[in-house]
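**Student:** structure of the sequence below:
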Amino acid sequence: MEVPESYPRGVPISIKYPEMPVYEFLRNSARKFPDRDAVIYLDATHSYATLWEQIECFAANLTGMGIKKGDRVALLLPNTPQFILAYNAVLLCGATVVALNPLQSVEEIERQTTVTDSKLLIILDRLLEKLPDKHPELIIAEAAYYVPSRLRALSRVKYRIKRPTGSHRFEDLITGTKLTGYPEINPTEDVAVILFTSGTTGQPKGVMLTHYSQVANALQSYHWLRGWGYSSKPQPAGYPVILCAIPFFHSYGLVVMNEAVSFGCTLALIPNPTAEDIIKVTEKHQVTHFPLIPRLIREVVEHPQVEKHDLTSLTTCSSGGAHIPVPLMKQFEKLCGARMYQGYGLTESGPTVAATPVEGDPVYESTGLPYPDTEVKIMDLQLGEIELKAGEKGEIIVRGPQLMKGYLDDPETTSKVMKEGWLYTGDIGYRDPRGYLYIIGRKNERIVAAGHTVWPTLVEEVLAGHSDVVHAVAFGVPDPLRCNTDIRAIVVPREGVDRASLEKKLLALCRDHLEEYEIPTKIIFRDSLPLTLLGKVDRKKVIEEIDAMIERLIQGEDIPEEYR
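**Tutor:** Now for the predicted structure:
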């Protein structure tokens, strides 16, 4: 494997990954650091030894309920201690975790538990309104069980939740006899977790990730972040304290959890993240690492009280899931003195395949260099068979030990995106001469305007780079009279900004940074746009709305002037 000169020091090019179940990370940390705080949850702390003992008991009870190797158990849980316990206990039984997103519709939750043939559903009591009529056998976890006793008592008075008949109490299943004789796991073949894609390009697909892929990606992330043990600042606890605000049911949040547990870090859990909670938890518990998304980073930086809090315990902050403007990264670094770095990946790739180094001169615009044992190529957009040179734009394909096994019950789609060990991501990008990767959009988002290819992401990045823009989305609108396609953009401005003045500034900004055919012919202002879980504009929903407007216009119906 070619090693670029810019590869970060102390990070191995290749790693010998142990072929072991994912739960060995927590089991090992419980042996090494039994009394260390594994989690902080609403100011209550729970040690590694305590968690592992409860995991063994929970696994024994799951086995007693008939869960066996190869079964699937669905989790409908936010970032609470119960997720960590349930995740590891299910794996300890030899079963597969199906991680569900509570923000989905009840109908989609029912579909996912059905297509995965989940034998059990472990759900938080505060999420029972998301319970489908048709559901597997239930285990219900009390949201306040792991919080300080005073808060737990108040919660039980405030929330008198009626549990469905025949359901089991999570808290009754974490004591008693421990599991003995763990089922044998084949790490390279056995699926540890099924995660569903966001569905931005169609119905959410189940992505199967093996124990080996999850172990590999956690260790790749560990070595990338820790390198030779580098830390730019003292760590107050003597080891990392990781903010866990990204949901564990998302691939980004899950790799954060696995990597943190593998190193015996303390996980500061935030089940419903707000800027205020993030700031307070960071200061109180001296958090050292921030894995966040651009939306949350912006909300922290712009919080009116942020200057009154001390965030200087932070050493690093990773951003993923969406484009982050360079000025925002620099603002964050100035605020807390932490190093910002970006990562790139997708659910199908385990998820992370590249990141920018945490040492040396920052390359803010890039999503980084490939992880250890990870290969990245840029292929032509016509056949996908010709590897392109540095600077040439094409489809990003990746290969590495962290990739998915395939899509659930969909070998045909799997074969279209997995070819000879390479994952065809559908993302468009390029690499510079140093090997750094840059993302410019999705293959299916390509717009042809004035005979040229326009990637809407490039337009959006320019617009979002203005300090008065919160969100931006670009799209094409066909003009049948001119046989052409116009580029349009929808922008969510900051509150109180003069929109007429902002439009002039944005068009001037576009003229300075874009080609003539990439400049929007019209900018539409809206108070809000639909967002995905990771804070990106939900392009699918926006385009569906625009397409409906275009169809109405073609049919001669009246539509708002700004969409004409």
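
**Student:** going forward, measure contacts and count neighbours with C-alpha atoms only.
**Tutor:** Will do.

**Student:** the nearest residue to residue 275 once chain neighbours are set aside: what's it in contact with?
**Tutor:** Spatially, and ignoring its direct neighbours in sequence, residue 275 is nearest to residue 300 (4.9 Å; CA to CA, 6 or more residues apart in numbering). In this structure, residue 300 makes contact with 275, 276, 278, 279, 306, judged by CA atoms under 8 Å, 6 or more residues apart in numbering.

**Student:** for those, which one is nearest residue 220?
**Tutor:** Nearest to residue 220, judged by CA to CA, of those is residue 278 at 26.2 Å.

**Student:** here is the second sequence; please produce its structure so I can put it next to the first one:
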Amino acid sequence: MRIFEVHKKSGVSDSHIAIKFKGRVYTYGEVDALIDKYASYFQSIGVKKGDRVALSFPNCPEYIFSFMGASKAGAIVVPLNMMLTLEEIGYIIMESGTSVLVVHPAIAQKVDKSQLARLNLKNVVIMDENTVNEILKMKSPAPVDIESGEVCAFLYTSGTTGKPKGAMLTHDNFVSDVKMLYDVSRVIDLGPNDNFLTVLPLFHSFSWTVNVLLGLYLGSTITLKETFMPKDTLETLIQEDITVFCGVPSMFAVLMRMAEKGQFKALRLAISGGAPLAAEVQRGFEEKFNFPLVEGYGLSEAAPVALLNPLDPKALRKPGSIGFPLPGVEAKIVDENDNELPVGEIGELVLKGPNVMVGYHNMPEETAKTLRNGWLHTGDLAKKDEDGYFYIVDRLKDMIITGGFNVYPREIEEVLLTHPAVLEAAVVGVGDPLKGEEIKAFIVLKEGAEADRRELQSFLKDKIASYKIPKYFEFVKELPKTPTGKVNKKLLKQM
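**Tutor:** Modelled structure (predicted):
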């Protein structure tokens, strides 16, 4: 099965509602027809099998149709994080070999056309009303021979070198993850009567796989929102008979404070991912609303879900745990020599399964290091208890997860070091009850130089995405070092 076929599996009628967005309703029959029309449109502008098509959209149905349509035309889709700067997007476009960029009109208005012209794109499509009307006139696309094992998308994830890595995911990777989630969901009979509220950005693999692909595979309804707005989300959860809500921990913390007991009459499942879920948030949420808040674990390289707590309300869910591997996924804890560790010992979490990527685009050394001995090395430190539940303990690398987004300190440090007043910079994550972590920068200024928090934040504004800009700055005379001369970030986190 290819991803543009997942909506056909459920067998629901063509008149069943697939997507709701701003008062507009799309049935399963319309979705099927629109995927064909978008595929035909991409073919009409010269997209051929293997071409890269990048998408930059807020949440909207056109993103789904563009992704599915481009895939059906044989393209490899490159979802773009809307929060990246044009410089960061430019790197991804060039590295991926993207030839067609499809953008929402709201984003197109903010784009510097002269910079865009330097990206060697064959075509830039503004998905405005005129383009949509043109697409609606399209006929059936020419058939393209696409094997399920072929690459479907490049999902770019931040790298420790400061440059994003393009995880190459096949149709099989995505569909396998969906099928495994479907098998797990059978215990609570998710299906056509369910309504998934989607506020997480669709460019995020968690949202794309769990909300869109799984939702369509089940024959459910997907209620789309452009973004997470606490009051609007609360009202939608109550008024739209939402039954499934996927979010990051900070969203559940906010909703727990805002909502009253008994307000979520239809909601029966909440899934948290993207960052560690605080045990007190999970306990408080479940006690207040009397339905499960289930934590899982995933990463882009695994399409993304790999482990999940039981969905059955009667089953044991251990606060702080990421649960069990999905059926079909293998997980174990290993030491630095890749030897499996016994119960309770901390080591690196490694994974194996049909959802694991085929590698990183144009990065054979990174691929060999990450897909070592047939296992995906996650870079996360974890442990397993005597009941088989897994727990994330820390990260091998210094990655910060803030509000569900992965941030690598070195990328920020390298930009800070280009400021004329900065001699040394070290970035760490500090605990935050809403976002999981906030970003803090320790700065050593050059002798006689001056700079403050506002100046450095302003300096970073056009160079990195807003969510990567440190909230806190501490100016110090020197950074603590290890005997080998490396910055001791463990000590920094304690300062």
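
**Student:** what's the nearest residue to the residue nearest to the spatial centre of structure 2 if we skip its chain neighbours?
**Tutor:** Taking CA atoms, centre = their mean, the centroid of structure 2 lies closest to residue 204, which sits 2.7 Å from it. Nearest-residue entry for residue 204 of structure 2: residue 81, 7.6 Å, with adjacent residues in sequence omitted and distances by CA to CA, 6+ apart.

**Student:** quickly find the element holding the residue lying closest to residue 471 of structure 1 once chain neighbours are set aside.
**Tutor:** Here the nearest residue to residue 471 of structure 1 in space, its sequence neighbours aside, is residue 492; by CA to CA, 6+ apart that works out to 5.1 Å. Secondary structure from DSSP states H and E places residue 492 of structure 1 in strand 484-493.

**Student:** equivalent range in structure 2 for the helix or strand following that strand?
**Tutor:** Using DSSP H and E, the helix or strand that directly follows strand 484-493 of structure 1 along the chain is helix 499-513. Here helix 499-513 of structure 1 fails to align to any part of structure 2, judged by TM-score structural alignment.

**Student:** elements contacting whichever helix or strand comes after helix 499-513 of structure 1?
**Tutor:** Helices and strands here follow DSSP H and E; after helix 499-513 of structure 1, the next one along the chain is strand 522-525. In terms of contacts (3 or more CA pairs under 8 Å, 6 or more residues apart in numbering; DSSP states H and E), strand 522-525 of structure 1 is packed against strand 484-493.

**Student:** give me the angle between the strand it packs on and helix 499-513.
**Tutor:** Angle, strand 484-493 of structure 1 to helix 499-513, by axes from the mean of the first three to the mean of the last three CA atoms, to 10 degrees: 120 degrees.

**Student:** what about the closest residue to residue 309 of structure 1 other than its chain neighbours, which helix or strand?
**Tutor:** Among residues not flanking residue 309 of structure 1 along the chain, residue 283 sits closest, at 6.7 Å (CA to CA, 6+ apart). Take DSSP H and E as the rule and residue 283 of structure 1 turns out to sit in helix 275-285.

**Student:** just to revisit the earlier point, surely the residue nearest to residue 471 of structure 1 is in contact with residue 525?
**Tutor:** Yes. Taking contacts as CA atoms under 8 Å, residue 492 of structure 1 lies within contact range of residue 525: 5.9 Å.

**Student:** ok so, going back, so who does the aligned residue in structure 2 for the residue nearest to residue 309 of structure 1 touch?
**Tutor:** Following TM-score structural alignment, the counterpart assigned to residue 283 of structure 1 within structure 2 is residue 238. Counting by CA under 8 Å, 6+ apart, residue 238 of structure 2 touches 263, 264, 265, 266.

**Student:** can you check residue 246 of structure 1 too?
**Tutor:** 252, 253, 291, 292, 293.

**Student:** now do it against residue 417 of structure 1, distance only.
**Tutor:** 27 Å (CA to CA, to the nearest Å).

**Student:** now do residue 504 of structure 1
**Tutor:** Using CA to CA, one obtains 42 Å as the distance from residue 504 of structure 1 to residue 417 of structure 1.
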